[in-house]
Structures are given as C-alpha cells and as structure tokens.
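> kindly return the folded structure for what I paste below:
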Amino acid sequence: MKNLLKKYLSWSSKEKWLFWQVLLRMIQIKTQLRFKNFETFKKWYAELDTEEYDFDELKQAIQRAATVSPKHFTCLPQALVFKKMARPYNVILVIGVQASEKMNLDAHAWCEQQGKVLIGDVPDFQYLPLWIWE
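Here you go, the predicted model:
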C-alpha cells in the first residue's frame, strides 16, 4: 500500500481524478452485484450515468484501482466498469470459461471491440465465450 501511495503522488491531477471515479464505480458495482439479483442489477447498471473516457487512460485507471483490493476487484467488476465508462465505443463484455489444471473450470470476464481484447487479457488466453453483453 505504501508503494501505491508513492505512485499516487506522482500521478497528474487528471489521473488521480479518474482513479477515484473508477474506484467509486468498482465499489458501486461490486456492492450491487453482491446484493441484487442479475435482472435487478442490469436495470440499475443501465441507469448508471457516467462520462466518456479515453480507452488507454481508463484501462490504466482500472488496473490501478484494482490494486487497492485485488481479491474484491476481480475481472468482472473491472470489465463492467470498463464497459460502462467506455460505452460510446460499442465495447462488448464477454464471460467465458476454460479448463484449468487447478479447477475443473475457470471463468473470466473481459471487454473487447471488434475481436480485440481491451481489458481482461491474461497469459494463455484460451477462454471459450459463454455469454456476450453488447
């Protein structure tokens, strides 16, 4: 956490502002996922208002905010925040699975545009898409 604070102090005011916007959205989304059924969550998510952001700046802010609590801000909250905050760009959210040595099935969420993974790319990315949210 000390290292994060040191890095935080070196960021520009714009980067700090976006970091806090993303962190707030991740907390809201994680909380709503925890306490609402999926249909109610989708209605809430559709009404969630946000501004437009640059892909690269947004991706960096999400990665930074996820380091605050990696156990809680996993791939799904990250992908949902990215999809919402990059909504004018027609980003799709994908949830997929792959066989894993540790588990029988490993699930993952990511965002992509025209087949290119924008956030949620991982080494040995061989996930089979099960659900796509356009």
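
> from here on, just use CA atoms for contacts and neighbour counts.
Fine.

> could you say which helix or strand holds residue 94?
strand 92-98 (DSSP states H and E).

> what's that strand packed up against?
On a contact count with 3 or more C-alpha pairs under 8 Å, 6 or more residues apart in numbering; DSSP states H and E, strand 92-98 meets helix 75-85, strand 106-113, strand 128-133.

> here is a second sequence; please produce its structure as well for comparison:
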Amino acid sequence: MGKAGGYIGKWNSLSGYGKITFLKSVFCLLWIKAGLSLLSFSTFRKFFHKLTGNQTSKEFSQEQIDMTVWAVDTAANLLPLELLCLPRALATKYLLRGAPSLTLEIGVEINPAKKFEAHAWIEKNGTIIIGDWPTSISYQRLWVWE
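The predicted structure is shown next:
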C-alpha cells in the first residue's frame, strides 16, 4: 500500500473535527497561494485583514491548535504547489483567527555570509507553533502581524 495507504489510514483515524480542519486547510492554502500570486502584497494584506479582523476573541484548546498545525503542514506537503512558510503561517493565522495570543512574525536571517533569507512563523505567547527553524539559524523579527 505504501505512502498512499498511510495517508488513507491517517484520514480514517481522524475525528470529524480533524477531517474538517484538514479540508479547511486545503481550501485556505489554495486561496492564500492564489492571493499571494495574483495580488500585490499590499492588496493581499488588506484583503486578509478584512477576513481576519473584527473577530470576537476565541480560545482554542491545545488539541485544536495542534490539529490545525498538523492539518496545515500536511496539506501544504501534499498539494502540488510550493507552499513555504508564509502561506502556512497565514493559513494557520486564518484558521485560528480570533485567538488573542497568536501573532504572525516575519523576520530575516542574520548571517552576513549567506544570501538574504526571510521566514514567517506563528507564535502563541512567545512559543512558535508553526514555522520553527533549526537552532543553527537566527532570525531577526522585522514585522509582527497581529
């Protein structure tokens, strides 16, 4: 059965919430990728802000957060598109919108010997929940998108 069998087995083991979260992740990643590809970043940011702004505060359990992160990462790995850190962070931020303790962080690598590298990640109360990087890399925050 191989890899496909593993995915089918995982799908079958998911709760209803897990399946819905995974399908929402697929849809969310696709529209974010389309938006980032077709719109200027400024226009996309305004559109994204309208979709995520004015949400009532909502707390998510750690299990819901973990399931959302798993669903976004898995969907991003399975879709035949290049979905790196920014679309993953934006999808997670959107799916967990209303959570007051989540911030989308954007930074650059501090290493003069390398070319410019940027990275995006989501933090909850200072702890990275998606977009973690190896300890050998250090990113300097440039922008926090709350």
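
> TM-score of the superposition?
Put the two chains on top of each other and the TM-score (TM-score structural alignment, normalised by the length of structure 1) is 0.83; 134 aligned residues with a C-alpha RMSD of 2.7 Å.

> which of the helices and strands packed on strand 92-98 of structure 1 sits most buried?
helix 75-85 (a mean of 24; mean count of other C-alpha atoms under 10 Å).

> between strand 128-133 and that one, find me the angle.
Angle, helix 75-85 of structure 1 to strand 128-133, by axes from the mean of the first three to the mean of the last three C-alpha atoms, to 10 degrees: 40 degrees.

> what range in structure 2 matches helix 75-85 of structure 1?
Taking TM-score structural alignment as the measure, structure 2 aligns residues 85-95 with helix 75-85 of structure 1.

> ok, average deviation of the matching stretch from structure 1?
Taking mean C-alpha distance after the TM-score superposition for structure 1, the mean distance separating stretch 85-95 of structure 2 from the aligned residues in structure 1 is 0.9 Å.

> coming back round to it: on average, how far is the strand holding residue 94 of structure 1 from the matching bit in structure 2?
On superposition with structure 2, the mean distance recorded for strand 92-98 of structure 1 (mean C-alpha distance after the TM-score superposition for structure 1) is 1.1 Å.

> how far does that strand sit from its chain's centre?
Centroid separation between strand 92-98 of structure 1 and its chain, computed with C-alpha atoms, centre = their mean, to the nearest Å, is 12 Å.

> again with stretch 62-75 of structure 1
Distance, centroid of stretch 62-75 of structure 1 to centroid of chain: 9 Å (C-alpha atoms, centre = their mean).
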